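A.B. asks: Quick one: sequence and predicted model below, then my questions.
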Amino acid sequence: MMPRVLIVDDEKNLLSALRRHMRAVDYEIITEENPGKALDILRRENPAVLVTDLKMPGMDGIELLRRAQELQPDCIRILMTGYADLAAAVDAVNHGGIFRFLAKPFQTEDLQHAIDQAMRYRSFLESDRELQILKRTQSAMEGMIHAFVDLVETRDPYTCGHQNRVARLSVAIGRKAGLDDDRLHGLRLAALVHDIGKIGVPFSILNKPGVLSEAEMAIIREHPETGWGTLRHVDFPWPIAEVVLQHHERLDGSGYPHGLQGDAICTEARIIAVADMVDAMASHRPYRPALGVGAALKELRAKRQTQYDARFADICVELFDDGYRLIQDTAAAPQTG
């Protein structure tokens, strides 16, 4: 529907002239001579812009605009007035939340210009409101993700901090690889929940001090699909569920759960695969002590073209050569900015 503009003035001839001269516009013009009837219109619908005269019988324009603000706070309000009442019009703009005023007599083009400005201002306000809603939604989404992280680490204390460290290293690799800020943000969130599927793995298996049996390993290998199932109905602006599903896939098809190869594995999953392996080998596990970053980087160099994306593997090695260190705590979430 076209946006609507309500023009209120007790001068019938003025309203007729405005209707004649304002036909080729991108909005629908509604005119009303009676301020009381204009209020009835405002109770039924929300015009984009309200233009009203100041002096009218029964209710002046300032009162109409005040009541219009109560009924339709999003409606942008313009006041028309004669030169004798300019002081009242200026006061209404300064203190009454009125967008602007027009001094009579004016050209039709002046009114059209004022309405066009009001339309742009309303569009700006709507865009800003949508942005604030998006920010609140994103904040809630990130809160949910951190709750997932806490849930996994409560069940698997040996990997406490693992997801945060993988997220931090993944973002460092992604940034050096040239990913833009929005994509880095999605990468960070995916890395934070890459092991969310472990909520479906029995505690006794997660924390078993000895070597896992084939049956136990089969259960462990279900965690990417469990994570995907947990996240797939969440409407993220990034493919987080797919990244979680693929983070144990390997370029040569030796990974799980689906044995994907090469470019069938998404970029973010290939980055997280590198960071995940490095942190896992460098950290303590129930079944072995930490092997150290050196051993992890040696493994990365050996499998950089078979299991791991060579580009991201090489970037990871360069980061550590340049002094990058794994943070062994969860005090702060990594940032992308």
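C.D. replies: Everything's here; your move. Residues are numbered from 1 along each chain as shown.
A.B. asks: Going by C-alpha atoms from here, please, whenever you check contacts or count neighbours.
C.D. replies: Fine.
A.B. asks: Beyond the strand or helix carrying Leu14, next helix or strand please.
C.D. replies: If you go by DSSP states H and E, Leu14 is part of helix 12-21. With elements assigned by DSSP H and E, the helix or strand that comes after helix 12-21 is strand 28-32.
A.B. asks: which strands and helices sit next to that next one?
C.D. replies: Taking 3 or more Cα pairs under 8 Å, 6 or more residues apart in numbering; DSSP states H and E as contact, the helices and strands that strand 28-32 lies on are strand 4-8.
A.B. asks: Could you check the angle the strand it packs on makes with strand 28-32?
C.D. replies: 20 degrees (axes from the mean of the first three to the mean of the last three Cα atoms, to 10 degrees).
A.B. asks: So which elements touch strand 4-8?
C.D. replies: strand 28-32, helix 35-44, strand 49-53.
A.B. asks: To Ser204, which of these lies closest?
C.D. replies: Shortest distance between Ser204 and the helices and strands packed on strand 4-8, using Cα to Cα, is found for helix 35-44: 63.3 Å.
A.B. asks: Next, the buried residues of that closest one.
C.D. replies: By 16 or more other Cα atoms under 10 Å, the buried positions in helix 35-44 come out as 35, 38-39, 42.
A.B. asks: between the helices and strands packed on strand 4-8, which gets nearest to Ala118?
C.D. replies: Of all the helices and strands packed on strand 4-8, strand 49-53 comes closest under Cα to Cα, at 6.9 Å.
A.B. asks: list the helices and strands that closest one packs on?
C.D. replies: Packed next to strand 49-53, using 3+ Cα pairs under 8 Å, 6+ apart, are strand 4-8, helix 61-71, strand 76-82, helix 108-155.
A.B. asks: Contacts only, for Ile240.
C.D. replies: By Cα atoms under 8 Å, 6 or more residues apart in numbering, the contact list for Ile240 reads 186-187, 189-190, 231.
A.B. asks: take a look at this one as well, against the first:
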Amino acid sequence: MLIRYGFEIRMYAMATMLAVLATIVLVLIEAEKNTKRRHLLQFAYAALVALGMLTLYYTIVIWLTHFAYLIWQTVKSKKPILRQEFWLMYILAVLLFTPWLFVAIKQFTNGALAQISEPMTVNNLLGVFSFNLLYKPIWQLDQIFGLLILGFITLFVVLLAKKIKNKQKNTSFLIFMAAGPLLVEILICLVKPMYVERYLVYSAPFLIALIAYLVFETRSKQRYFSMVYLFALVGFGIFNLQQVGNFNFQRMQKPDIREMATRISAISKKENKSNQAGTTELPILTDSPYEAIELGYYLPNNKIYFYAPYEELGGGYAPLNKSEFKIFNEQDLRKFNCVRYVYYDAKMTTILEDAGFSKTKNQDTEHALKYSDFCRK
């Protein structure tokens, strides 16, 4: 998972880095005896928490895990909870996040969240391990890979049980950091289904750290066996990631935006050469802002329109709400004589036909992302 989302220019890699940095700072705060340096670290932690929330709201599972650990440590030490300094860190983090708070509330209430989330079922819980180790959703595991994951879970539980008996502080913290985000996710999903495998990618380093700690703290023979077993699993995972590539398991599609942009560019050049008098490049029409935004990166000089039959666009699409390239209904298609329709699911085919367009012979429907030229009859 870390490799998969590490090469995407999205917020997941940044969120992972912030979660790890904040966790390191939290550990340093606990160990720091100098008051001035501790206060500086506390300010840094609060800033990282706020920055993490600004980067990705779902990093809250990490901050709640930190908070739960601090509460647990306080109760265990029999100290007064309300007099602890960590309250000031979180109050400061909230204050730093406050300028964005109303925007966040609006986003949570205007349908900005993707409609791809699921409840945290037992299958999805097991999928956390199958994704992180093999880069396979649980429903894709065959008998062999299923047994490998079951073997890993058994090994993990055995090693963990042995370390829990020792009651070491390091073990407690790593258990909190590995299990905490999953438990928070389960609690969130009791209110509303919010699980998507990539939403927990920033908790993966802590699961890896716990596994590594358990392996290297065990006896030599068990350690070597565990290392070989884990490296074999990860090796399978890397190989599978190489084979699958950038695959979207929610849409069950492999994005072909760059390939589509290359095909459109080649077609446009060919059309321009065949027409000596020159030709106006066909406007591109996509099924949604999703395809239009990504195509716009590769085809900056093309006019790319997108279908969005909503009075208002929410979330990440909000800046496109009043875009001149937004196609709201059939009437907005009147300005076109021909369009190059780019689509995954062909949502607009009927709308185009009702508006008086018909499909021409120029099309490519052999890939996940397709295109068809439509012109007025």
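C.D. replies: Nice, thanks for sending it over. Just so it is clear, the structure is predicted and the values come from calculations on it, not from any experiment.
A.B. asks: Any idea what the TM-score comes out to?
C.D. replies: Remark: TM-score between the superposed chains equals 0.23 [TM-score structural alignment, normalised by the length of the first structure]; 108 aligned residues with a Cα RMSD of 5.5 Å.
A.B. asks: Just say which of the helices and strands packed on strand 49-53 of the first structure is most tucked in.
C.D. replies: strand 76-82 (a mean of 23; mean count of other Cα atoms under 10 Å).
A.B. asks: Pull out the buried residues from whatever helix or strand comes next after it.
C.D. replies: Under the assignment DSSP H and E, the closest C-terminal helix or strand after strand 76-82 of the first structure is helix 86-95. Going by neighbour count (16+ other Cα under 10 Å), the buried part of helix 86-95 of the first structure is 86, 89, 92-93.
A.B. asks: how big is the angle separating helix 86-95 of the first structure from helix 61-71?
C.D. replies: 20 degrees.
A.B. asks: what helices or strands is helix 86-95 of the first structure leaning on?
C.D. replies: Helix 86-95 of the first structure packs on strand 100-104, going by 3+ Cα pairs under 8 Å, 6+ apart.
A.B. asks: same for the strand it packs on, what does it pack against?
C.D. replies: strand 76-82, helix 86-95.
A.B. asks: Please list the residues outside it that contact it.
C.D. replies: Contacts of strand 100-104 of the first structure (Cα under 8 Å, 6+ apart): 77-83, 86, 89-90, 93, 111, 114.
A.B. asks: Just name the closest of those to Gln246 of the first structure, please.
C.D. replies: The closest of the contacts of strand 100-104 of the first structure, once distances to Gln246 of the first structure are taken by Cα to Cα, is Arg77, at 53.9 Å.
A.B. asks: tell me the contacts of the closest residue to that closest one other than its chain neighbours?
C.D. replies: Ranked by Cα to Cα, 6 or more residues apart in numbering and with sequence neighbours excluded, the top spatial neighbour of Arg77 of the first structure is Leu50, at 4.9 Å. Applying Cα under 8 Å, 6+ apart, we find Leu50 of the first structure in contact with 5-8, 75-78.
A.B. asks: about what we covered before: how about the helices and strands packed on strand 100-104 of the first structure in JSON lines, adding distance to Leu64 of the first structure?
C.D. replies: Converted to JSON lines, those look like this (distance: least, Cα to Cα, whole Å):
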{"stretch": "strand 76-82", "distance to Leu64 of the first structure": "10"}
{"stretch": "helix 86-95", "distance to Leu64 of the first structure": "12"}
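A.B. asks: Show me which positions of the helix holding Leu14 of the first structure end up buried.
C.D. replies: With burial defined by 16+ other Cα under 10 Å, the residues of helix 12-21 of the first structure counted as buried are 15, 18.
A.B. asks: circling back to that earlier point, which one of the helices and strands packed on strand 100-104 of the first structure lies nearest to Arg311 of the first structure?
C.D. replies: strand 76-82 (54.2 Å).
A.B. asks: helices or strands next to the closest one in the packing?
C.D. replies: Looks like strand 76-82 of the first structure contacts strand 49-53, helix 61-71, strand 100-104, helix 108-155 (3+ Cα pairs under 8 Å, 6+ apart).
A.B. asks: quick one: Leu71 of the first structure and Ala295 of the first structure, what's the gap?
C.D. replies: Computed as Cα to Cα, to the nearest Å, the Leu71 of the first structure to Ala295 of the first structure distance reads 69 Å.
A.B. asks: no no, Leu187 of the first structure
C.D. replies: 25 Å.
A.B. asks: neighbour count winner among the two?
C.D. replies: Leu187 (27 against 14; other Cα atoms under 10 Å).
A.B. asks: Not counting residues beside it along the chain, what's closest to that one?
C.D. replies: Per Cα to Cα, 6+ apart, closest to Leu187 of the first structure is Glu268, 6.0 Å.
A.B. asks: in a strand, that's where the one you found is, yeah?
C.D. replies: No: judged by DSSP: H, G, I helix; E, B strand; the rest coil, Glu268 of the first structure forms no part of a strand; its state is helix.
A.B. asks: thought it was touching Val243?
C.D. replies: Yes: look at Glu268 of the first structure against Val243 with Cα atoms under 8 Å: they come within range, at 6.3 Å.
A.B. asks: Sweet, I'm off.
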